[in-house]
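**Student:** Structure here, sequence nowhere to be found:
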């Protein structure tokens, strides 16, 4: 800024000196030459152009300085917002940890001598009492029940239900809701492998048939097409959605989060069979079992 002001002052001094010269020439000679008058006009125009240029540069620099100040203020606001979001994130994490600890903690079971409480106890409470009274019967959770994990079966005229811990996501056969928890999420029939919530055990009225669990295992082509091979997935039906859990790494343990979710209520959802031209690398006997979604 100071350099531009000095330049303007210098131009003004030059203009004043030129004006003084012209005045002296006009005093000495009453008729200055045309050449001198023309050169003076050119110098005056040049000075005016330089002055306009300097003023424009000053104005541009002022605008740039204002923009820099605005950008600096915006950056400070964004930094404050980021710090605030970090604090909220830490608070949410702490709340989630506290909630998980509450779910995992074992609550105190009411006294069995109270007849009033016994009238309101569910089958789950009665079962938990039996479990607490015999803690030696509980062992490390597994995907399927073993001989060391078996407890007294829940009474059901159709099935032989026993408590079980599931390492992969499962849905209740009766209410079709997901079993929530880390261990002992629900009950498992050893004969037909039907799974249900503790509160749904007495409501399951379907006959006990051979297991159809393997029917829920499907295959999806790998990235690159059928010629690259297939990945195995476990399918769960939840409300109006199909949940696909990847079993490619270990067929006994699925990932906690589904790899693919398909909404059956979506208008764009459509299933159709494929033609041999659609899957040139597939075996002919498998084409009838392959569908396009």
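**Tutor:** Cool, got the structure. Model, not experiment: these values are computed from the prediction.
**Student:** use CA for all of it now, contacts and neighbours both
**Tutor:** Will do.
**Student:** what helix or strand does residue 21 sit in?
**Tutor:** Assigned by DSSP states H and E, residue 21 belongs to helix 2-28.
**Student:** this is the comparison structure:
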């Protein structure tokens, strides 16, 4: 995209920078692409409602009664269920700024390529930050049952298929309609699984590993995050200031200005404000020993 920019004046316009950053973030957005962003419209807080008790749990504990035969004189039983707990969340802000002080090079358009590289690095760093936050949230809040690996590790395991089926079974909790649709593993486990299926003289199809999709991630080297992506167990909340954003669906704010005092450097600032909310902790698995 940098080849399309012919002047520093064009390169320093927010109308160029914001869509460029978003374009660079999208290919590596990872988890954000799986959850629809929700605009908070200026609020810095959000509520996440976590239902940790199923209807089956309530039936076993006696909170929820089973239906009974009724007569014309009797009344229907009132349904009582365990309350949904509410957790308060706060958004956080972070970003980058660039200072362009070489006015002679600026006038001669010598800083276009370096500025593009700065923006590339910023976009990559912001997308990685979001992925880390998603992973940390999943690891900290995951409540799905874990298993004991059959061979202790996927690096040289001969029972990866059995491990996946065991995790699917553990994910299938009575009273919840959860399914292990997607698994996210680091590179060692990813290639361990690939070698496992190759040793069986079978094709490695990561989109269908015993019925669950397997994804390779770079944010960690050991462990497995499992999700039911049919029900979207997480929500991504964000704030955007229309004064600093003009791209529909943007999650990035961009400001470009020139200092009033000498040497009147050009400043580019870009930042994000967001939070991640948990809705279904038992639809998330953290298997740390994979």
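**Tutor:** That came through, no problem. Everything numeric in this text was worked out from a predicted model, so none of it was measured.
**Student:** Please state their TM-score.
**Tutor:** Here the TM-score for the pair of chains, by TM-score structural alignment, normalised by the length of structure 2, is 0.21; 89 aligned residues with a C-alpha RMSD of 5.1 Å.
**Student:** related to what we said a few turns ago, heading C-terminal from the helix holding residue 21 of structure 1, find the next helix or strand.
**Tutor:** helix 34-104.
**Student:** by contact count, what packs against that following helix?
**Tutor:** Packing contacts for helix 34-104 of structure 1, counted by 3 or more C-alpha pairs under 8 Å, 6 or more residues apart in numbering; DSSP states H and E, involve helix 2-28.
**Student:** tilt between the helix it packs on and helix 34-104?
**Tutor:** 170 degrees (axes from the mean of the first three to the mean of the last three C-alpha atoms, to 10 degrees).
**Student:** So which elements touch helix 2-28 of structure 1?
**Tutor:** Against helix 2-28 of structure 1 (3+ C-alpha pairs under 8 Å, 6+ apart) you get helix 34-104.
**Student:** How about the helix or strand that the helix it packs on is followed by, which residues are buried there?
**Tutor:** Following helix 34-104 of structure 1 in sequence order, the next helix or strand is helix 115-120 (DSSP H and E). Going by neighbour count (16 or more other C-alpha atoms under 10 Å), nothing in helix 115-120 of structure 1 comes out as buried.
**Student:** you'd agree residue 188 of structure 1 is in a strand?
**Tutor:** Yes: per DSSP: H, G, I helix; E, B strand; the rest coil, residue 188 of structure 1 lies within a strand segment.
**Student:** if I look at it, how far off is residue 131 of structure 1?
**Tutor:** Using C-alpha to C-alpha, to the nearest Å, we find residue 188 of structure 1 at a distance of 16 Å from residue 131 of structure 1.
**Student:** What is the longest strand of structure 1 by residue count?
**Tutor:** strand 230-238 (DSSP state E).
**Student:** Strands of the stretch 101-250 of structure 2, start to end?
**Tutor:** Under the criterion DSSP state E, counting those that start in this stretch, the stretch 101-250 of structure 2 contains strands at 182-185, 213-216, 224-227, 234-239.
**Student:** neighbours of the residue nearest to residue 139 of structure 2 when sequence neighbours are not counted, just the number please.
**Tutor:** Nearest residue to residue 139 of structure 2, sequence neighbours excluded (C-alpha to C-alpha, 6 or more residues apart in numbering): residue 286, at 5.6 Å. Burial of residue 286 of structure 2 is recorded as 23 neighbouring residues (other C-alpha atoms under 10 Å).
**Student:** likewise residue 60 of structure 1?
**Tutor:** Residue 60 of structure 1: 12 neighbours (other C-alpha under 10 Å).
**Student:** same check, this time on the one 4 residues further on
**Tutor:** A count of neighbours around residue 64 of structure 1, defined by other C-alpha under 10 Å, yields 12.
**Student:** what do you get for the one 10 residues further on?
**Tutor:** Other residues within reach of residue 74 of structure 1, judged by other C-alpha under 10 Å, total 12.
**Student:** Against residue 86 of structure 1, how distant is it?
**Tutor:** 18 Å.
**Student:** Same check on residue 2 of structure 1?
**Tutor:** From residue 2 of structure 1 to residue 86 of structure 1 the distance is 45 Å (C-alpha to C-alpha).
**Student:** More neighbours: those two, which one.
**Tutor:** residue 86 (12 against 8).
**Student:** Check which residues of whichever strand or helix holds residue 97 of structure 2 are buried.
**Tutor:** Here residue 97 of structure 2 sits within strand 92-100, counting by DSSP H and E. Buried residues in strand 92-100 of structure 2, counted by 16+ other C-alpha under 10 Å: 95-96, 98, 100.
**Student:** Closest to residue 225 of structure 2 out of the residues you listed?
**Tutor:** Distance to residue 225 of structure 2, by C-alpha to C-alpha, is smallest for residue 95 among the buried residues of strand 92-100 of structure 2, at 27.2 Å.
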